[in-house]
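Peer 1: show me the folded form of this:
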Amino acid sequence: MDLKDQLKNLFPDHVPEEPQKEAPQSDLWLQDSPMICKYEKRKGKPITIIEGYTGADSDFKKLAKELKTRLSVGGSFKNDQIIIQGDYRDKIMEILKEKGFNVKRVGG
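Peer 2: You can find the predicted model right below:
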């Protein structure tokens, strides 16, 4: 007798609910034109810059925070750009594509 059978004996009137499918996270505004992901060196340190988002600044800040936490790196949001410390272009592009954004890689 497994756990489901035991629960049915204890609660005969209970009807189990079907698990709900997760809806894609669309709390951010998705745009048609691609965002630009590029690599630079400033003061000898590598950085990744994401720019070209045409939505609200608050949505872009949320995206910056999520990228920083998922990559476990530092960064900032300035002048309509997300600046991530280090060269994480490939990982950032994968994360943005998962969310439904079009991303264009610029530079090497």
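Peer 1: CA only for contacts and neighbour counts going forward, please
Peer 2: OK.
Peer 1: neighbouring contacts of stretch 96-105?
Peer 2: 24-26, 30-38, 89, 93 (CA atoms under 8 Å, 6 or more residues apart in numbering).
Peer 1: neighbours of the spatially closest residue to Y88 that is not a sequence neighbour, just the number please.
Peer 2: Once flanking residues are discounted, Y88 sits nearest to T48: 6.4 Å by CA to CA, 6 or more residues apart in numbering. Neighbourhood size, T48 [other CA atoms under 10 Å]: 20.
Peer 1: also this sequence, please, to line up against the first:
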Amino acid sequence: MDLQDQLKNLFPDHAPSEPVENDSESSGIWMQNDPIICKYEKRKGKPITILEGYTGTHDDFKALAKDIKTKLSVGGSFKDDKIIIQGDYRDKIMKMLQDKGFKVKRVGG
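Peer 2: Okay, here's the model as predicted:
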């Protein structure tokens, strides 16, 4: 007897609702029409990846920055409407953003 059968025995009058699908695009992050610019720079001899051009809210962009830093296990910051990631992770970041439904444009090599 699985959990559904046990629940039906306990609550015979209850009608189960439709299951909610967890979709990556329903995460609450606003999608945009313009591409996010992903560029590479060196500052003080160390490589960094910069993401800019997001037109959504400040909190959504900050949440996106935290998600990228967590998935890549790298350091970074969010300043002046730009996400700065330590290291050259352009390919991985672009793949992650495209999987979420964003358009990404690679700039600088």
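Peer 1: what TM-score comes out when they're superposed?
Peer 2: The TM-score (TM-score structural alignment, normalised by the length of structure 1) is 0.81; 106 aligned residues with a CA RMSD of 2.3 Å.
Peer 1: surely the residue nearest to Y88 of structure 1 meets R42?
Peer 2: No - judged on CA atoms under 8 Å, T48 of structure 1 makes no contact with R42 at a distance of 10.3 Å.
Peer 1: what sits against the residue nearest the centre of structure 1?
Peer 2: Nearest residue to the geometric centre of structure 1 (CA atoms, centre = their mean): I95, 5.0 Å. Contacts for I95 of structure 1 (CA under 8 Å, 6+ apart) come out as L67.
Peer 1: which SSE is it in?
Peer 2: Assigning secondary structure by DSSP states H and E places I95 of structure 1 in helix 89-99.
Peer 1: where do the helices sit along structure 1?
Peer 2: Using DSSP state H, the helices of structure 1 run over 3-10, 57-71, 89-99.
Peer 1: for E17 of structure 1, find the nearest of the ones you listed.
Peer 2: Closest of the helices of structure 1 to E17 of structure 1 is helix 3-10, at 13.4 Å (criterion: CA to CA).
Peer 1: let's have the helices of structure 1 in TSV, adding distance to E17 of structure 1.
Peer 2: Shown next, in TSV, are the helices of structure 1 (distance: least, CA to CA, whole Å):
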stretch	distance to E17 of structure 1
helix 3-10	13
helix 57-71	32
helix 89-99	28
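Peer 1: which residues touch K45 of structure 1?
Peer 2: By CA under 8 Å, 6+ apart, the contact list for K45 of structure 1 reads 85-86.
Peer 1: any idea how far the residue nearest to the centre of structure 1 is from I83 of structure 1?
Peer 2: 15 Å (CA to CA, to the nearest Å).
Peer 1: same thing with Q6 of structure 1?
Peer 2: For Q6 of structure 1, the distance to I83 of structure 1 - CA to CA - is 55 Å.
Peer 1: same check, this time on E94 of structure 1
Peer 2: Distance from E94 of structure 1 to I83 of structure 1, by CA to CA: 17 Å.
Peer 1: the two: who's more crowded?
Peer 2: For the pair E94 of structure 1 and I83, the greater number of neighbours falls to I83 (22 against 13), based on other CA under 10 Å.
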